[in-house]
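1. Using only what follows, build the 3D model:
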Amino acid sequence: MPQPKVIVVGNEKGGAGKSTLAIHLATALLHGGARVSVLDLDLRQQSMAHFFANRRAWLDANSASAPMPVEHISSAELARASEDEALGRFEQAFGEAEASDFVLIDTPGGDTAVSRAAHGLADLIVTPMNDSFVDFDMLGVVDPVTLELKRPSLYSETVWNSRKIRAANSGRSIDWVVLRNRLAPTEARNRKRVDERVQALSRRVGFRVGPGLRDRVIYRELFPFGLTIADLSPTIKPVAMSLQHVAARQELRALVGSLGLSGAAGDELLAAQ
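-> All right, here's what the predicted structure looks like:
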């Protein structure tokens, strides 16, 4: 059987937009006709699990239809398990998910055994970061006087080790993309400084840099309904439509394109309507 493409959304810092990114990627792939399995490993937030529960409830209440992924693991169940039990449950769930075209894994904002296991299985690791040195600290350490890059961070080393192990075991590489998330609308000195350090670190540890999602209201206001801009249509429009939705759709298209997922996500379904 063909193997699914495994996408891990990872970042050991909370608040970087991992779950927002994961649900948008999932719905874009679903609207492209792909079979998508999702695994939510964020035991505290459980944002992706809540999103798809909201989606199911809203669609039922409004007699509407939209594609759904297959959920293979319960975050609440993992939270009650020991580390060994959690690893065993994750491995079982991942095995069940392999019948899909894509396995999308949302990881917690911290270092856990299950999160490390997920990174080791990835074909694509997507790391969102906000446009600040606070978030860059998760990727690399800078000199406090000169702001020059000193060394990669622990998370960068975790990804590096996952890539080495994956290459040794299967001969396959892991593509790592860092997304500049929630970019400020105007150019600023701090943004330029962060960008220079991100580019320097990308050359050192081997990730690509891509465009993320800006801090748009539409990304937040659709969450309670379990919907994203990929779902909006003449029959599904829980909020008033505006030009912001057109820009957001274009932004999502740029995102999936930078990750090499444009064909799977179905460009025509993400086109502005």
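2. Please make it C-alpha for all contacts and neighbour counts, starting now.
-> Fine.
3. Which neighbouring elements make contact with the strand or helix carrying Ile7?
-> Using DSSP states H and E, the element containing Ile7 is strand 5-9. The contact analysis (3 or more CA pairs under 8 Å, 6 or more residues apart in numbering; DSSP states H and E) places strand 5-9 against helix 18-31, strand 102-106, helix 113-121, strand 124-130.
4. Tell me which stretches of the stretch 151-273 of the chain form helices.
-> 154-170, 189-205, 217-221, 243-258, 262-265, 267-270 (DSSP state H, counting those that start in this stretch).
5. Columns distance to Pro69 and mean neighbour count on top of those, output as TSV?
-> Converted to TSV, those look like this (distance: least, CA to CA, whole Å; neighbours: other CA atoms under 10 Å):
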stretch	distance to Pro69	mean neighbour count
helix 154-170	27	16
helix 189-205	32	15
helix 217-221	19	14
helix 243-258	18	18
helix 262-265	14	18
helix 267-270	17	18
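6. Present those as TSV; the columns should include distance to Gln46.
-> As requested, the helices of the stretch 151-273 of the chain are exported to TSV (distance: least, CA to CA, whole Å):
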stretch	distance to Gln46
helix 154-170	21
helix 189-205	29
helix 217-221	16
helix 243-258	23
helix 262-265	24
helix 267-270	26
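7. To compare with the earlier structure, here is another sequence to fold:
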Amino acid sequence: MAINGVHLIVFANEKGGSGKSTTAVHTAIGLAQAGRRVAALDLDGRQKTLARYLENRRETAKRRGVELASPEFAVVNDGRTETFEEKLEMLTRDVEFLVIDTPGRDDDLARAAAGRADTLVTPLNDSFIDLDLIGQVDPETYKVKRPSFYAEVVWDARKARAKTDGGTVDWVVLRNRLQHLEARNMRRVGDALGELSKRVGFRVIPGLGERVIYRELFPKGITLLDLQQLGELGISHIAARQELREMISGLALPEAAANAA
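-> Next up is the predicted model:
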């Protein structure tokens, strides 16, 4: 384990708009809902999306007079790796999992977190634009030509982790927003990801769909697992809730897959 026997789940992607913070915060809350001891750390001191979501959740619980399972959390505001290490030590004292949301850019904090990861999660929109982050494809055949720069970043992180404590990094690529793609393009992206996964070494699992509900719930800080706070659910909400459960299960966390559902 990376620190204090805690499993570190790091969400990282240098491209914006991939659903990174959304999947990070829902994973943290999903684990808390399942009774796991979890904390969260937001390394994006500017946007603070994960931290703001959890702050909203606390305010909703206080305003409504209800209990909402929620992880303890902190933010690294100054961008310093020394502060990151201090927050790591503080948050990993009595938990099983620490969920870390990194900035949507290449910086020292993102690399430091990747080097500490037990599970490294890279959400991608299901398109060749996002795929280009980890692998370049031939414009005619759509076959993978070579890994891209981010695959090299992960390779460096894996080497750093192995050197630090002999541990391994389970790299997971999330395919987000699948249902809005034309079928042929979806197959091409899927084929390229499958080929690249064998060359670079990552697992591919389904992520979250492009659903308005995820954005609508942000001001309240609640999720589709908070059934008593949601009222009547439509079919799309039920489908989205199942997506969330399957995503957390697909991460294959220690003793967490069955409990998260």
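8. What would you report as the TM-score here?
-> TM-score for the superposed pair, counting by TM-score structural alignment, normalised by the length of structure 2: 0.92. Supporting figures: 258 aligned residues with a CA RMSD of 1.9 Å.
9. thinking again about what came up before, can you tell which of the helices of the stretch 151-273 of structure 1 is closest to Ile229 of structure 1?
-> helix 243-258 (6.3 Å; CA to CA).
10. what does that closest one correspond to over in structure 2?
-> Mapping helix 243-258 of structure 1 onto structure 2 (TM-score structural alignment) gives residues 235-250.
11. Then stretch 38-53 of structure 1?
-> Stretch 38-53 of structure 1 maps onto residues 40-55 of structure 2, going by TM-score structural alignment.
12. buried ones in the matching stretch?
-> Within stretch 40-55 of structure 2, the residues scored as buried using 16 or more other CA atoms under 10 Å are 40-44, 48-51, 53-55.
13. Just the endpoints, please. Distance across it?
-> End-to-end span of stretch 40-55 of structure 2 (CA to CA, to the nearest Å): 12 Å.
14. roughly how far is that stretch from the heart of the chain?
-> The chain centre lies 13 Å from the centre of stretch 40-55 of structure 2; the measure is CA atoms, centre = their mean, to the nearest Å.
15. From the buried residues of stretch 40-55 of structure 2, pick the one nearest Glu152 of structure 2.
-> Checking the buried residues of stretch 40-55 of structure 2 against Glu152 of structure 2 by CA to CA gives Leu43 as the nearest, at 21.3 Å.
16. what does Asp111 of structure 1 align to in structure 2?
-> Per TM-score structural alignment, Asp111 of structure 1 is aligned with Asp106.
17. So what's the residue count around that match?
-> Here the number of neighbours of Asp106 of structure 2 (other CA atoms under 10 Å) works out to 15.
18. on that earlier part again, and the helices of the stretch 151-273 of structure 1: which comes nearest Val178 of structure 1?
-> Of all the helices of the stretch 151-273 of structure 1, it is helix 189-205 that lies closest to Val178 of structure 1, at 8.6 Å by CA to CA.
19. matching residues in structure 2 for that closest one?
-> Going by TM-score structural alignment, helix 189-205 of structure 1 sits over residues 184-200 in structure 2.
20. which outside residues touch the matching stretch?
-> Stretch 184-200 of structure 2 has contacts (CA atoms under 8 Å, 6 or more residues apart in numbering) with 126-128, 131, 135, 137, 142-144, 147, 151, 178, 203-204.
21. starting at the chain centroid, how far to that stretch?
-> With CA atoms, centre = their mean, you get 20 Å for stretch 184-200 of structure 2.
22. just stretch 1-15 of structure 1 next, same as before
-> 7 Å.
23. for it, how far is the first residue from the last?
-> Length of stretch 1-15 of structure 1, first residue to last, CA to CA: 37 Å.
24. tell me which residues of that stretch are tucked away?
-> Residues of stretch 1-15 of structure 1 classed as buried: 4-13 (neighbour count, 16+ other CA under 10 Å).
25. now stretch 206-218 of structure 1
-> Buried residues in stretch 206-218 of structure 1 (16+ other CA under 10 Å): 207-214, 218.
26. what's the closest of these to Met68 of structure 1?
-> Ranked by distance to Met68 of structure 1 (CA to CA), those are led by Ile218 at 20.4 Å.
27. how near is the closest one to Arg44 of structure 1?
-> Ile218 of structure 1 is 24 Å from Arg44 of structure 1, by CA to CA.
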